[in-house]
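A.B. asks: below is the structure, and that's it, no one-letter string:
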């Protein structure tokens, strides 16, 4: 037990309450617990009631009319005709003395259909976004890819967050507000609940799987759903390891039966989703480790995307990742990927980074993406506002200002990466669906 003998000032910020406590000797932890209890009244009108925490998880995307015209290269009059015909509907916001027109995600998707730009994807692509190193931008990449694929490409996307830090869940504004001194997650289910359900073979029926999925899924945007995560993933990782040899999931090969209980639990769920729902893409955000939960993710995914920050030790980290994949492939014959992409992320034009990128491409030439995602402070600002990069606008800019050039550049890079991931036709510089670099026109 921690004892504080001298005077301590403890500052607690909690749901808009700012409280300062002074503890002189005595039991510090008891003071902390009593403080938490005083801030968590068990009443029906508590600010942490289920009704409040389940209120609104949907992201708000508002693309200005001028941005839509530029990105899709569509004349303003055509958009007006669609509005007059009731095919789309613009929203309006006051900006000083002017009224700004914008389109939300649902209406942007309608325009994608009207323009015949919805991408045709063959089957369901299931991507794990994984690296054993933290801070390489996995969650940010998942957030940007998912919002772009669903809104600008018209695809149906499912994101599954399996990271105990739940950064992706936070970015999609779907995290659960939990009071101090409680493990109560109220009514919010997560990927943990789905996998705990699957640990009971009685829950492997189609009806049980569907109920588990529907009770956990959250609709973030039109065409974009999320299975959230929470910090119970740490406990789940241990519980998955304990399943080894229990025969919950087996694979028959000839006369032999192989127990896959500890590696194929998530694959059981993903296979059900692929067969039952019409998702074009499933993106799985992973924690930065080599634990049993991530082994389940790697078994469930058809494809693997590895974001890499171009720092001097990046090639060494990639060797560890590659060796881990080789080890899993040798242990289990069914372990394989249709596509593996190593994507340099947060790149800057710097001699050292160029050398590192060359080393990676020389080391793993067959798996290196042709796309490099640029580092820009704009994406940090956009993420801070929970906005896709294509929806970011400098709040200090004039009302008529469009998306900043760094945001356009990264949008183009992400757009190209989407095409590479989904084996779509490679976009051309004047391809519909790009912010054209300055100087490029349709005539060129």
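C.D. replies: Now that the structure is in, tell me what you want to look at. Every value quoted in this text rests on a predicted model; they were computed, and no experiment measured them.

A.B. asks: C-alpha from now on. contacts and neighbour counts both.
C.D. replies: Will do.

A.B. asks: can you count the residues close to the residue nearest to residue 392 when sequence neighbours are not counted?
C.D. replies: Counting by Cα to Cα, 6 or more residues apart in numbering, residue 382 is the residue found nearest to residue 392 once chain neighbours are left out, at 5.7 Å. When counting by other Cα atoms under 10 Å, one arrives at 18 neighbours for residue 382.

A.B. asks: hang on, isn't residue 382 packed against residue 404?
C.D. replies: No: the pair residue 382 and residue 404 fails to qualify as a contact (Cα atoms under 8 Å) at a distance of 11.4 Å.

A.B. asks: here comes the other one, which I'd like you to weigh against the first:
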């Protein structure tokens, strides 16, 4: 039975998609069978691993509204052991289209249950909001991984996200766990990065991953080539950090 991990933070630019792509690739590199679910209408996780997001194709949108079976929509990536359930810009409309639908919060959960046994882990890249798409992801997930950037206002919104997780536990998914908080964009030369790390350690020491993802040019470059950092530059500090993160998560799967 595959473990489902939602990668969520309603703030944009914190490293959600970077983490989804590179953690997925690192786990696949370690021969775990991985499915990456792109729940962000921008489709950056899809394009970031080399999927062509133009033209006609079945996407997570079609699955959610009942126009396609999930097995039809899943495609292999260029990375061995890594499959993709791609996003589409139409996903923007899904929240409106599903607002009156029965069991709208459990649509994704119902579909993932059909294919869960085929994967060691399913990673869901959530959109930068706490709307219906993220609620679907959290309802389907076994746990939540929260990327948190080492920058000003890093703590802003974390309380709101943790409150949303609490509400999901109370009403839709009582077993939802916190997989961990991942510090991203860390710059050891920057005093602010150190202050943010100290602050997070003070309040969330038990929930923090040991791995800290550095600010790394190669990490930023890789998606523009449709590659994970493992493919683009496995010797970079960014690749090393996501390989370390995969090593932390593998024993939990």
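C.D. replies: Alright, I've got the coordinates. Small disclaimer: the values here were computed from a predicted structure and weren't measured.

A.B. asks: follow-up on the earlier one: identify the residue of the second structure aligned to the residue nearest to residue 392 of the first structure.
C.D. replies: Structural alignment (TM-score structural alignment) places residue 382 of the first structure against residue 222 in the second structure.

A.B. asks: contact partners for the residue mapped onto residue 360 of the first structure from the second structure?
C.D. replies: Residue-level alignment of residue 360 of the first structure against the second structure, with TM-score structural alignment as criterion, gives residue 200. Listed by Cα atoms under 8 Å, 6 or more residues apart in numbering, the contact set of residue 200 of the second structure is empty.

A.B. asks: the match of residue 382 of the first structure reaches residue 234, doesn't it?
C.D. replies: No: with the criterion set as Cα under 8 Å, residue 222 of the second structure and residue 234 do not qualify as a contacting pair; they are 10.8 Å apart.

A.B. asks: strands of the stretch 301-444 of the first structure, start to end?
C.D. replies: Per DSSP state E, counting those that start in this stretch, the stretch 301-444 of the first structure carries strands over the ranges 303-309, 339-345.

A.B. asks: average offset between the first one and the second structure?
C.D. replies: Averaged over the aligned pairs, strand 303-309 of the first structure sits 1.0 Å from the second structure after superposition, using mean Cα distance after the TM-score superposition for the first structure.

A.B. asks: which strands or helices does that strand pack on?
C.D. replies: Using 3 or more Cα pairs under 8 Å, 6 or more residues apart in numbering; DSSP states H and E as the contact definition, the elements that strand 303-309 of the first structure packs against are strand 125-129, strand 339-345.

A.B. asks: what's the local residue count around the counterpart of residue 131 of the first structure in the second structure?
C.D. replies: Across the two structures, residue 131 of the first structure finds its equivalent in residue 9 of the second structure, going by TM-score structural alignment. Residue 9 of the second structure has 27 neighbours, counted by other Cα under 10 Å.

A.B. asks: over to residue 123 of the second structure. Which of the three states is it?
C.D. replies: Per DSSP: H, G, I helix; E, B strand; the rest coil, the secondary structure class of residue 123 of the second structure is strand.

A.B. asks: just give me the match in the first structure for it.
C.D. replies: Taking TM-score structural alignment for the superposition, residue 123 of the second structure sits opposite residue 283 in the first structure.

A.B. asks: residues in contact with its match?
C.D. replies: 126, 127, 128, 129, 142, 146, 157, 158, 159, 160.

A.B. asks: how close does the equivalent of the fifth one over in the second structure sit to residue 45 of the second structure?
C.D. replies: Following TM-score structural alignment, the counterpart assigned to residue 142 of the first structure within the second structure is residue 20. Here residue 20 of the second structure is placed at a distance of 7 Å from residue 45 of the second structure (Cα to Cα, to the nearest Å).

A.B. asks: so for those two, which sits in the more crowded spot?
C.D. replies: Neighbour totals were compared for residue 20 of the second structure and residue 45, and residue 45 leads with 32 against 28 (other Cα under 10 Å).

A.B. asks: next one: that one from residue 188 of the second structure, what distance?
C.D. replies: Between residue 45 of the second structure and residue 188 of the second structure the distance, using Cα to Cα, works out to 27 Å.

A.B. asks: same check, this time on residue 222 of the second structure
C.D. replies: Distance from residue 222 of the second structure to residue 188 of the second structure, counting by Cα to Cα: 22 Å.

A.B. asks: now do residue 220 of the second structure
C.D. replies: 18 Å.

A.B. asks: again, but for residue 43 of the second structure
C.D. replies: Taking Cα to Cα as the measure, residue 43 of the second structure falls 31 Å from residue 188 of the second structure.

A.B. asks: between those two, which has more neighbouring residues?
C.D. replies: The residue with more neighbours, out of residue 43 of the second structure and residue 188 and counting by other Cα under 10 Å, is residue 43; that gives 21 against 11.

A.B. asks: for the more buried one, what are its contacts?
C.D. replies: For residue 43 of the second structure, the contacting residues are 53, 86, 87, 88, 89, taking Cα under 8 Å, 6+ apart as the criterion.

A.B. asks: closest to residue 136 of the second structure out of those residues?
C.D. replies: Sorting the contacts of residue 43 of the second structure by how near they are to residue 136 of the second structure, with Cα to Cα, puts residue 87 at the top with 14.4 Å.

A.B. asks: now which residue in the first structure aligns to that closest one?
C.D. replies: The criterion is TM-score structural alignment: under it, residue 87 of the second structure has residue 229 as its aligned partner in the first structure.

A.B. asks: surely that match touches residue 195?
C.D. replies: No: counting by Cα under 8 Å, residue 229 of the first structure sits too far from residue 195 to count as a contact (11.4 Å).

A.B. asks: of these two, which one has the most company?
C.D. replies: When neighbours are counted by other Cα under 10 Å, residue 229 comes out ahead of the other of residue 229 of the first structure and residue 195, with 28 against 17.

A.B. asks: so the more buried one, which state does it fall into?
C.D. replies: Secondary structure assignment for residue 229 of the first structure (three-state DSSP): coil.

A.B. asks: ok, it to residue 236 of the first structure distance?
C.D. replies: From residue 229 of the first structure across to residue 236 of the first structure, the span is 11 Å (Cα to Cα).
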